[in-house]
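All I have is the shape, not the residue letters:
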């Protein structure tokens, strides 16, 4: 198999046969001429069903995750919703992480639950707890690793052993790690989901999602439901995401470099109670993360001494870190999950600490990022 960056730059992206264009064109068309009724050129008839720019992106992302099939969506949540329509029916049960992404929890708790789907939050680092949560009606286990925003680590291979024995589908949200750092299909997962808005796109300029699998039956149902509901990205969005994927490897190396420096600096600051980063040896998931990840990624969370008010002051005091939701872009972001990305889990079993700050560490100069955080912590807690 060719190397990661070679696949990222070339898979699904041969020069255009008509013009020789090296970069995949943006096929900005809604429909395609047919050579007689049903005589489609290359299988294209209408861009909701398929578009050549989207095809190139899907082939690339399938190759990066080591899957046979990939389907690109207009958002990560659109990808998640469509996949869960494939895997679940009214009366079914699923397991989700006890610290799942707030948007995933909202989809399951506020949308799918209305259609008769039951769920159980579980600490997926506890394999015995996972086994205990499974029921005859369980059809899917939804895993995040690292989790958002507490950076919890699940052993994908161990979880896959449990789900395989139980005849349950394992879905891994690989957004925090990216395909460069972790490949869940190779560890036994049935399906991988990404918000490609994040590290795959990497430049905070496009929203998207993808589902990758090697299961032909799941893939066929995904294709059908995606076309039926129309949850697709436009060709320009697909092109931007594909452009971002080309540099994923070099960006993830820099994100990881910077996050390691930031995590160590935060751990040494007296105003920080605890740093949540799997790259730190004291992190409870460090050994598992080192086994299944190439590196530890660019996401760092930490708890501020002084509680929520101090955390809010830190968020307001940074100069390089921008106060904003989302993650995975080239720029560094800071956010307060309890009132931002994870407000939807307030009052639930998934509620996050009110002194928690989440960082998406960008690719700026590491010394500048550390200096910015130090001055913000000093100003907010001094």
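Cool, got the structure. What you see is a predicted model, and the numbers here were worked out from it, not measured in a lab.

Please make it C-alpha for all contacts and neighbour counts, starting now.
Noted.

Which strand or helix spans residue 84?
Assigned by DSSP states H and E, residue 84 belongs to helix 76-87.

Mind listing residues that contact that helix?
Helix 76-87 has contacts (CA atoms under 8 Å, 6 or more residues apart in numbering) with 72-73, 103-104, 107, 139-140, 169, 193-197, 207-211, 218, 221-222, 225-226, 231.

Name only those of those that count as buried.
The neighbour-count test (16 or more other CA atoms under 10 Å) applied to those identifies 72-73, 103-104, 139-140, 169, 193-197, 207-211, 218, 221-222, 226, 231 as buried.

show me where this protein has helices.
Counting by DSSP state H, one finds helices in the chain at the ranges 4-10, 52-65, 76-87, 102-106, 127-133, 156-166, 178-181, 216-229, 235-246, 248-267, 286-292, 307-317, 366-381.

and the fifth one, which residues are buried?
Residues of helix 127-133 classed as buried: 127, 130, 133 (neighbour count, 16+ other CA under 10 Å).

which one of those sits closest to residue 27?
residue 130 (45.2 Å; CA to CA).

Take this one as well and set it beside the first:
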């Protein structure tokens, strides 16, 4: 897998500037453009294009090493990828233990259009093969369980069966995992999470090296109006410039915390791919560039879990993940099929020793 050239990404705009132009990306907040005569080759209308999100897409395309389109949320990106590749009578396979809103979209909407939706847990995803599926949607690591599947193997099996693979790479970002390099056809991501990194925007993107698929996804965006706002695109561009620094800090801290948590008496179970005894460790080591910033712990009871989350001063009790502030939540409250005392922790950018002291103190008093 290729390692993204972060330095080149940071200077993509700068190396094309003319003398006197601003180094920082301007925010183009306009729905209309001055358009006398033929509109060919020019910005036309805010639902079709915008210079701010087009430049953002060039940075994301550099990271993904593939054309990219941005969307107003991660679910908007997932929706676009699915609606552009499925039709009445199509069969789609999704993870039974993946992000629950993807399941809601499939069950409540895709099924209404005559699309056949089937589900499998991540750890048994390959059982039964992939014959007859038009689209196979994968999450690796799964959210929130952190189970991992062999993306290269699944992508090849699906291709041999005549289908397409779509991978949700939100938990790892392009810096931690490269699904397209492993043979996956389409990547989707919620950039609300680590790519944006500051918990102040909703955004998502789709990346794909198949021009025909990207044309369909672009048409879906243009016709449906599922476009990013220029302000959000500007914020995401700014967040993207520090992703490498933040992601490195978050992953390194997560490794330290996981090793220490694995020895704490209050922990009934821990999952983190970076731990040598984790079921996903070997595959994660071969398939990913980093082990990520998400980990999960299971405490003795729901009450103990709530006390831990709500009393730790360096953990925000909030949903979502990937921000500079470490956060934690009981995923059972959203209906995930997990133990009531299961906690997903998103490790942020706090100094590791200060963060550990706060976590340890809260565990000891819970």
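Structure received. None of the values given here were measured: they were computed from a predicted structure.

Overlay them and tell me the TM-score.
With the length set by TM-score structural alignment, normalised by the length of the second structure, the two chains reach a TM-score of 0.95; 365 aligned residues with a CA RMSD of 1.8 Å.

The alignment partner in the first structure of residue 348 of the second structure - nearest residue in space that isn't next to it in sequence?
Correspondence of residue 348 of the second structure to the first structure, assessed by TM-score structural alignment: residue 362. Sequence neighbours aside, residue 332 is the residue nearest to residue 362 of the first structure in space, at 4.1 Å (criterion: CA to CA, 6 or more residues apart in numbering).

gap between residue 344 of the second structure and residue 104 of the second structure?
Distance from residue 344 of the second structure to residue 104 of the second structure, counting by CA to CA, to the nearest Å: 21 Å.

and the two? which has more neighbours close in?
Between residue 344 of the second structure and residue 104, counting by other CA atoms under 10 Å, residue 344 is the more crowded of the two (25 against 11).

you'd agree the more buried one is up against residue 330?
Yes - counting by CA atoms under 8 Å, residue 344 of the second structure does reach residue 330; the two are 6.5 Å apart.

Now the common contact residues for these two.
Going by CA under 8 Å, 6+ apart, no residue sits against residue 344 of the second structure while also sitting against residue 330.

Just give me the match in the second structure for residue 151 of the first structure.
When the second structure is aligned by TM-score structural alignment, the residue opposite residue 151 of the first structure is residue 146.

Can you report how many residues neighbour that match?
24.

just residue 38 of the second structure next, same as before
7.

cool, residue 55 of the first structure as well?
For residue 55 of the first structure, the count of nearby residues is 18 (other CA under 10 Å).

Please report how far it lies from residue 243 of the first structure.
14 Å.

got a list of contacts for stretch 311-321 of the first structure?
By CA under 8 Å, 6+ apart, the list of residues contacting stretch 311-321 of the first structure from outside reads 303-304, 323, 331-336, 355-357, 368-369, 372-373, 375-377, 379-380.

Where in the second structure does that stretch fall?
By TM-score structural alignment, stretch 311-321 of the first structure lines up with residues 305-315 in the second structure.

which residues touch the equivalent of residue 257 of the second structure over in the first structure?
Counting by TM-score structural alignment, residue 257 of the second structure lines up with residue 262 in the first structure. Shown in contact with residue 262 of the first structure (CA under 8 Å, 6+ apart): 300, 366, 369-370.

Write the PyMOL selection for whichever of those are buried.
Buried subset of the contacts of residue 262 of the first structure, written as a PyMOL selection, criterion 16+ other CA under 10 Å:
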select buried, resi 300+366+369+370
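
Looking at the contacts of residue 262 of the first structure, which two lie furthest apart in space?
Most distant of these, by CA to CA, are 300 and 366, 13.7 Å apart.

quick one on the thing from earlier: you'd agree the residue nearest to residue 362 of the first structure is up against residue 359?
Yes - under the criterion of CA under 8 Å, residue 332 of the first structure makes contact with residue 359 at 7.3 Å.

more crowded one of these two?
Neighbour count, other CA under 10 Å: between residue 332 of the first structure and residue 359, residue 359 has more, with 28 against 22.

The residue nearest to the more buried one when sequence neighbours are not counted: neighbouring residues, count only.
The shortest distance from residue 359 of the first structure to any non-neighbouring residue, by CA to CA, 6+ apart, is to residue 334 (4.7 Å). Counted with other CA under 10 Å, residues neighbouring residue 334 of the first structure total 25.

Return the residue of the second structure aligned against residue 334 of the first structure.
In the second structure, residue 334 of the first structure lines up with residue 328, judged by TM-score structural alignment.

same deal with residue 96 of the first structure?
Using TM-score structural alignment, the equivalent of residue 96 of the first structure in the second structure is residue 94.

do the same with residue 199 of the first structure
Aligning on TM-score structural alignment places residue 199 of the first structure opposite residue 194 in the second structure.

How about the contacts made by that match?
Counting by CA under 8 Å, 6+ apart, residue 194 of the second structure has contacts 170-171, 173, 243, 247, 321-323.

Show me what counts as buried in stretch 174-191 of the first structure.
For stretch 174-191 of the first structure, burial by neighbour count (16+ other CA under 10 Å) applies to 174-185, 187-191.

Equivalent analysis for stretch 103-123 of the second structure, please.
Using 16+ other CA under 10 Å as the test for burial, stretch 103-123 of the second structure gives 103, 106, 110-111, 115-120, 122.

do the same with stretch 262-280 of the first structure
Within stretch 262-280 of the first structure, the residues that count as buried by 16+ other CA under 10 Å are 262-263, 265-267, 271-280.

Look up how far residue 321 of the first structure lies from the closest residue in space to residue 252 of the first structure that isn't next to it in sequence.
Among residues not flanking residue 252 of the first structure along the chain, residue 297 sits closest, at 6.8 Å (CA to CA, 6+ apart). Counting by CA to CA, the gap from residue 297 of the first structure to residue 321 of the first structure is 17 Å.

Tell me which of the two has more neighbours.
The residue with more neighbours, out of residue 297 of the first structure and residue 321, is residue 297; 29 against 21, by other CA under 10 Å.

for the more buried one, what are its contacts?
So residue 297 of the first structure contacts 176-177, 181, 252, 255-256, 259 (CA under 8 Å, 6+ apart).

For the residues you listed, give me a markdown table that also has distance to residue 4 of the first structure.
Listed next are the contacts of residue 297 of the first structure as a markdown table, based on distance: CA to CA, whole Å:
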| residue | distance to residue 4 of the first structure |
| --- | --- |
| 176 | 18 |
| 177 | 15 |
| 181 | 10 |
| 252 | 12 |
| 255 | 17 |
| 256 | 17 |
| 259 | 22 |
